[in-house]
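K.L.:
Attaching a predicted model along with its sequence, questions to come.
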Amino acid sequence: MPKTPSPCIDVCKFKREGHCLGCSMTKAQKSLFKELKKNKSRDAFIEMLLEQQKRLGKYGHWSPGYLKKCKKKKVKPVALVQDLA
């Protein structure tokens, strides 16, 4: 089974109090995600990130970009992401 891809959607501009404009991750969160090996851990991280995006606001562009990335990599996205689309 392919790994759950990184939530990064290749924007990488950390201008919102250290949060990326594209995915809302901080640099520390980005490093942490790379260390996660199991899909369950990666899925839980993405669910946490969705809550973070909700709290920060202005991340409606993220889920379509992430769904496109998952489709390209032939990976089923986390259910919560599908619900946003």
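P.N.:
That came through, no problem.

K.L.:
Going by C-alpha atoms from here, please, whenever you check contacts or count neighbours.
P.N.:
OK.

K.L.:
What residues of stretch 39-54 count as buried?
P.N.:
By 16 or more other CA atoms under 10 Å, the buried positions in stretch 39-54 come out as 42, 43, 45, 46, 47, 49, 50, 52, 53.

K.L.:
So what touches it?
P.N.:
With contacts defined as CA atoms under 8 Å, 6 or more residues apart in numbering, stretch 39-54 is touched by 3, 4, 7, 23, 24, 25, 33, 36, 59, 78, 80, 81.

K.L.:
and the comparison structure, right after this:
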Amino acid sequence: MSKTPSPCIDVCKFKRQGHCIGCSMTKAQKSMFKKLKKESHRQAFVEMLVAQQKTLGRYKHWVPQYLRKCLKRKAKPVAAVRDAA
């Protein structure tokens, strides 16, 4: 299995109070994820992001896109993502 891929789904429009309309990350969160090397930290970040999306609302489109990305990269999705599906 490969490492947990970035939550970015290549929309990158920060129109919701600084949050991307595709994945809900802020610009600071995007650069923070890129710096995460430990797999456990990457997984924890994705779990935090799923919780953030639930709080912000209107991110149901992200889960199927991210699952597709994980499948393409042969990465096991984080449990929080599988549960949200």
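P.N.:
That came through, no problem. On a predicted model such as this, the values are computed, not experimentally measured, just so you know.

K.L.:
where does the TM-score land?
P.N.:
The TM-score (TM-score structural alignment, normalised by the length of the first structure) is 0.97; 85 aligned residues with a CA RMSD of 0.7 Å.

K.L.:
before we move on, back to that, so of the buried residues of stretch 39-54 of the first structure, which ones are in strands?
P.N.:
Using DSSP state E, no member of those falls in strands.

K.L.:
Pick the one among those closest to residue 85 of the first structure.
P.N.:
residue 50 (12.8 Å; CA to CA).

K.L.:
So what does that closest one match up with in the second structure?
P.N.:
Aligned counterpart of residue 50 of the first structure in the second structure: residue 50 (TM-score structural alignment).

K.L.:
Quick check: longest helix in the first structure by residues?
P.N.:
Ranked by residue count and defined by DSSP state H, the top helix of the first structure is helix 39-56.

K.L.:
That one vs the second structure, average distance?
P.N.:
With mean CA distance after the TM-score superposition for the first structure, helix 39-56 of the first structure departs from the second structure by a mean of 0.5 Å once superposed.

K.L.:
if I look at the residue sitting nearest the centre point of the second structure, how far off is residue 46 of the second structure?
P.N.:
Closest residue to the average C-alpha location of the second structure: residue 7 at 2.6 Å, with CA atoms, centre = their mean. According to CA to CA, to the nearest Å, residue 7 of the second structure and residue 46 of the second structure sit 7 Å apart.

K.L.:
try residue 63 of the second structure
P.N.:
Between residue 63 of the second structure and residue 46 of the second structure the distance is 11 Å, computed by CA to CA.

K.L.:
what do you get for residue 9 of the second structure?
P.N.:
According to CA to CA, residue 9 of the second structure and residue 46 of the second structure sit 13 Å apart.

K.L.:
again, but for residue 69 of the second structure
P.N.:
Distance from residue 69 of the second structure to residue 46 of the second structure, by CA to CA: 13 Å.
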